[in-house]
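# fold the following, please.
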Amino acid sequence: MRRLIRPALSGLLAAAGGIATAELVASPVRPESSPLVAIGGTVIDATPTPVKEYAVATFGTYDKPLLIGTILAVLALLAAAVGVLAVHHRAAALLAIGALGLVGAAAALTRPMARPIDALPALLAGAVSAGLLAWLAPKAATAPPPPSPVPGTGPATDGAPAGEPAAVPAAAAGDTSRDDRAAARTGRRAFLVAAGLVALGTALAGGLAAIIRRSGAQAADEARAAIALPAPADPGPPPEQTPGFYTPNQDFYRVDIALTVPRVDPRQWTLQITGMVDRPTELTFDDLLKQPLIERDITLNCVSNEVGGPYVGNARWLGVPLAPLLRAAGVQAGADQIVARGADGITIGTPVATVLDGRDAILALGMNGQALPPEHGFPVRMLTPGLYGYVGAAKWITSLELATFSSFDAYWVQRGWAATGPVKTASRIDRPKAFAQLAAGTVPVAGVAWAQHRGISAVEVQVDDAPWQQARLLPVPSTDTWVQWTWDWPAATAGSHTLRVRAVDGTGALQTEQRADPFPNGASGWQSVLVTVA
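The predicted structure is shown next:
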């Protein structure tokens, strides 16, 4: 095994040098053309829906770092294997490591909104890796020691009888041994020097790429910090004072396909409104700031949210009403889908009717009194109350194309999710937590319920199989937010108890008890938690 260390290390160093070169080339112009990002995005696209759902449910926002780490680990194993292969089959090894660059280039070219130049970083990575391996491989090879003479098999020499070992002068044997050790030291030293140079170059290239990326992100962050959001022309009601009604920006859930958060400079950002419109339109960020802005409290939730899950949040948003912008562009007859495209390559299809029916669909610029955080779509995102995020809430939005559902399937629809995603009535118990140990007496039971754009008219709680009890609803500003509810449970009986919750929406429809997984159009069912009363 020791004989494989240097060859394996040569493969790892060659691959690392290639990746660092690719990152250095991609960072200043097209960070999304990074081979790691392109391959990661391709893996996400190709991953079966059940696996995606498991990753989101299990790892949450850590699913993307885990994916990048997995890709790096696989590349490391392949690179080490190629380095070992180079010991005896150098040409094949060079072709193999170059082929990894071709894989990265193919992944980059198949990404949404790809450009031909996006293949360049991966192709350079393959070429640099092959060149480094060609240089390191000869130095990594370790020559086997010369075979020792076997007594009785050597030829007769200097008068020694046949079949007996030839006499080797002690001085000559010592010289040969010293020469072998010296050659081994020289070879080892040459490899270490070469490996050190490659490692240093890789560190410099990778460090410079990181500096460039940080510089670009810093410029976008500075531009965001300099934004002074104007006062809304149509302000929302006084903010609710009940703790927990608003979700802090840093705690708001994030589910998207972006491996790295896009850092978009609002000074270079534009929004295109195209497709089936009479007057194609281009708007800058300053153009939006000059529009009459509205302020609204809106609850947003992900279609991937399990019953009782965390992927729902409520915020006060500031934005431009979308309907007037579409009417100004002149929506043509027959257009029934708005295809929103984001800087991360996502496409989201929103029914035109839901934007034009009077609800507060907006292009959001602010969130809880601040410019949108980068993780939540800065500089501009779309919000459509009453729809799950995957059909109504594109982040890092760059264009709106008026089209038809029959002519185009958006990203998630291509993967089997429903084309339209109205939010289902849902409710959740936040207190007490599952498996809580409770003291006998009055126990506050509380949580939230939501049915955006329909509202919540009632919430009921059940203990074991006892009759359902009416919970008290806290006031809300509109039907587009969740409702906080509370009920005092007289917990007098010791032992284990099951608490259940269900809601009634604003139309009088009872939340369904039937359990359904999130795929393909959102989870359903009543949440229950098990607690113990001492």
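
# can we go C-alpha only for contacts and neighbour counts from here?
Noted.

# residue 38 reaches residue 26, doesn't it?
No - between residue 38 and residue 26 there is no contact, the gap being 11.2 Å when judged by C-alpha atoms under 8 Å.

# who's more crowded, those two?
The neighbour comparison of residue 38 against residue 26 (other C-alpha atoms under 10 Å) goes to residue 38, with 27 against 24.

# quickly find the element holding that one.
Take DSSP states H and E as the rule and residue 38 turns out to sit in helix 35-46.

# packing partners of that helix?
The elements that helix 35-46 packs onto, with contact taken as 3 or more C-alpha pairs under 8 Å, 6 or more residues apart in numbering; DSSP states H and E, are helix 2-29, helix 63-85, helix 90-109.

# one more, please, to line up against the first structure:
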Amino acid sequence: MNSPAAAEQGIPTPPRGAAALAGVLALVAALGSGHLVAAFIGINASPYLAVANAAIDLTPAWLKDFAVDAFGTYDKLVLLLGMALVLLGLAVLAGLLSRRGPLPGTVLIVVFGVLGGLAVYGRPDLGSGALAAPAASLLAGVLTFRWLLDRARAGGFELGEHTAPDRRRFLIGAGGVAAGAGVAGLAGQLIGSGTDAEGSRQAVGDLAAARPAPPIPAGADFSGQGTPTFRTANQDFYRIDTAVIVPQLRAADWTLRIHGMVERELTFDYADIRSRPLVERTITLCCVSNQVGGPYISTSNFLGVDLGDLLREAGIRPGAQQLFSTSEDGWTCGTPLAAALERDRGALLAIGMNGEPLPVEHGFPARMVIPGLYGYVSATKWVREIEITTWDARRAYWLDRGWARRAPVKTQSRIDAPGAGADLPAGRVVVTGIAWAQTLGIARVEVRLDENEWQRAELATEVNVDTWRMWRAVLDVPPGEHRVSCRATDRSGYVQTGQRAGVVPDGATGWHTVALTAR
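Model (predicted):
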């Protein structure tokens, strides 16, 4: 209904519902237009996605860890949905504030349009031409908003005692805007995802190793008693990264440039890498965000070429310290050069995983895999560029966010069965789990019930020092509530500390402990 003040002054005002709808449809038109233009530039130029990426970049370490712990691999989806709800509320507010005139809502749209432009401008993987997407978004939002408000006043909701509001004209216009924005957004999504990365991956076919990994020996896991299978299926391999939209690259479009403090700059394409003798290695990867007892650890047979060989072909100049790698989406990683060159460590430029080309979400066409280092300093997916440099010259993504420069994986262990809160019959209870100490190997795992003496667990067959090792123990558990803890000792003689520490700056520590009840 018209406000009393407006009625006295003869100013037509749309009902609150119509004004709110104008704000929401302006938002939809803005997002759809920006997404469509971004499809021809780079999907990350979409203002909505650019703001989401900026939010991830600006998120403090403690909040990032909370999101990973709370939502796991769904953290990006939660962020996008949260942004959508906030924008929806602001769109409604813009409409309601503009019933007397379009200026308040227009100002709000411009402010958020500028924020979207700044987010796009700050993307490392986009040029200045990408600003066309937020510009289109801003223009579409302002024009749609003002047009719908004018239509609501002049055509659909006239002021007067002798005329009832005829909503048909306004609703036809609103429906047209909604349909047009939906088509624009869908077209942008289809065009933006038109690079058939999965089709390219399928076309690669089987990858054969000139030096295959040794077969996994019998007795390498206790999966029948609660541990994971020794090798993790590709679809179950953990995934933690900053990519809101997974980069879509065809093998034919991928190149890797090695430059910086080298004697000769080198560029490789996918055919160059695939034509080399491929080596397969069984490697466990672990995320630095893995809390004590956490799930972000997996093992795979990775297939590729020795990364150190590629670097040596380029010729490393004296004084080089860091391997500074860049992903297709602009994410950067700083790796100790010595670790990448260490022959016994076996760093890979990987193109395959468990006998298949890398899955798109795990880095297809190529990624880095360096045993013994947490992923944020070693495991760049969709890698496109490697610069040999010093620590002072370049700072990687996570280094500016409170994380350590060097991050060797810490000796750790985890209880997999029984699970936390289990309710079991009293008596003999089989406890199983995993332990890891990459590049060193696990020498011993011990388990204890409550504060009793530590009991040595049985170790599964070792595959190599760069992989996890399964263990099991049998405990005599009396009736009541209890706590079971585990600790590992690596081959250097280091006994896993029981002192609890969070994941920042270089990985969590502490004994994994689960509570159970025996009856």
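
# where do the helices of the second structure begin and end?
Here the second structure has its helices, by DSSP state H, at 4-9, 16-39, 47-58, 61-71, 75-97, 103-121, 132-151, 168-192, 197-204, 270-274, 307-314, 337-341.

# where in the first structure does stretch 287-295 of the second structure fall?
Using TM-score structural alignment, stretch 287-295 of the second structure lines up with residues 302-310 of the first structure.

# returning to that earlier point: which residues do residue 38 and residue 26 of the first structure both contact?
Common neighbours of residue 38 of the first structure and residue 26, counting by C-alpha atoms under 8 Å, 6 or more residues apart in numbering, are residue 32.

# show me what contacts the equivalent of residue 209 of the first structure over in the second structure?
Alignment note (TM-score structural alignment): residue 209 of the first structure maps to residue 188 of the second structure. Applying C-alpha under 8 Å, 6+ apart, we find residue 188 of the second structure in contact with 32, 35, 36, 37, 38, 39.

# filter the residues you listed down to the buried ones.
Neighbour counting by 16 or more other C-alpha atoms under 10 Å classes 32, 35, 36, 37, 38, 39 among the contacts of residue 188 of the second structure as buried.

# got these as TSV, with distance to residue 253 of the second structure columns?
Output for these, formatted as TSV (distance: C-alpha to C-alpha, whole Å):
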residue	distance to residue 253 of the second structure
32	28
35	23
36	23
37	22
38	19
39	17
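
# closest one of these to residue 467 of the second structure?
Set against residue 467 of the second structure, the nearest of these by C-alpha to C-alpha is residue 39 (41.2 Å).

# the closest one matches what in the first structure?
In the first structure, residue 39 of the second structure lands on residue 27 (TM-score structural alignment).

# now do residue 337 of the second structure
Alignment note (TM-score structural alignment): residue 337 of the second structure maps to residue 352 of the first structure.

# over to residue 151 of the second structure?
In the first structure, residue 151 of the second structure lands on residue 139 (TM-score structural alignment).

# quick check: the residue mapped onto residue 286 of the first structure from the second structure vs residue 378 of the second structure, distance?
Mapped onto the second structure by TM-score structural alignment, residue 286 of the first structure lines up with residue 271. According to C-alpha to C-alpha, to the nearest Å, residue 271 of the second structure and residue 378 of the second structure sit 24 Å apart.

# neighbour count for those two, which is higher?
residue 378 (28 against 12).

# go ahead and confirm the more buried one touches residue 367.
No - using C-alpha under 8 Å as the test, residue 378 of the second structure is too far from residue 367 to be in contact (9.6 Å).

# mind listing the strands for the stretch 151-300 of the first structure?
Per DSSP state E, counting those that start in this stretch, the stretch 151-300 of the first structure carries strands over the ranges 270-275, 281-284, 294-301.

# any chance of those strands in a markdown table with distance to residue 482 of the first structure and mean neighbour count as columns?
What follows is those, written out as a markdown table (distance: least, C-alpha to C-alpha, whole Å; neighbours: other C-alpha atoms under 10 Å):
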| stretch | distance to residue 482 of the first structure | mean neighbour count |
| --- | --- | --- |
| strand 270-275 | 30 | 19 |
| strand 281-284 | 32 | 15 |
| strand 294-301 | 6 | 26 |
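
# between the ones you listed, which one is closest to residue 493 of the first structure.
strand 294-301 (36.4 Å).
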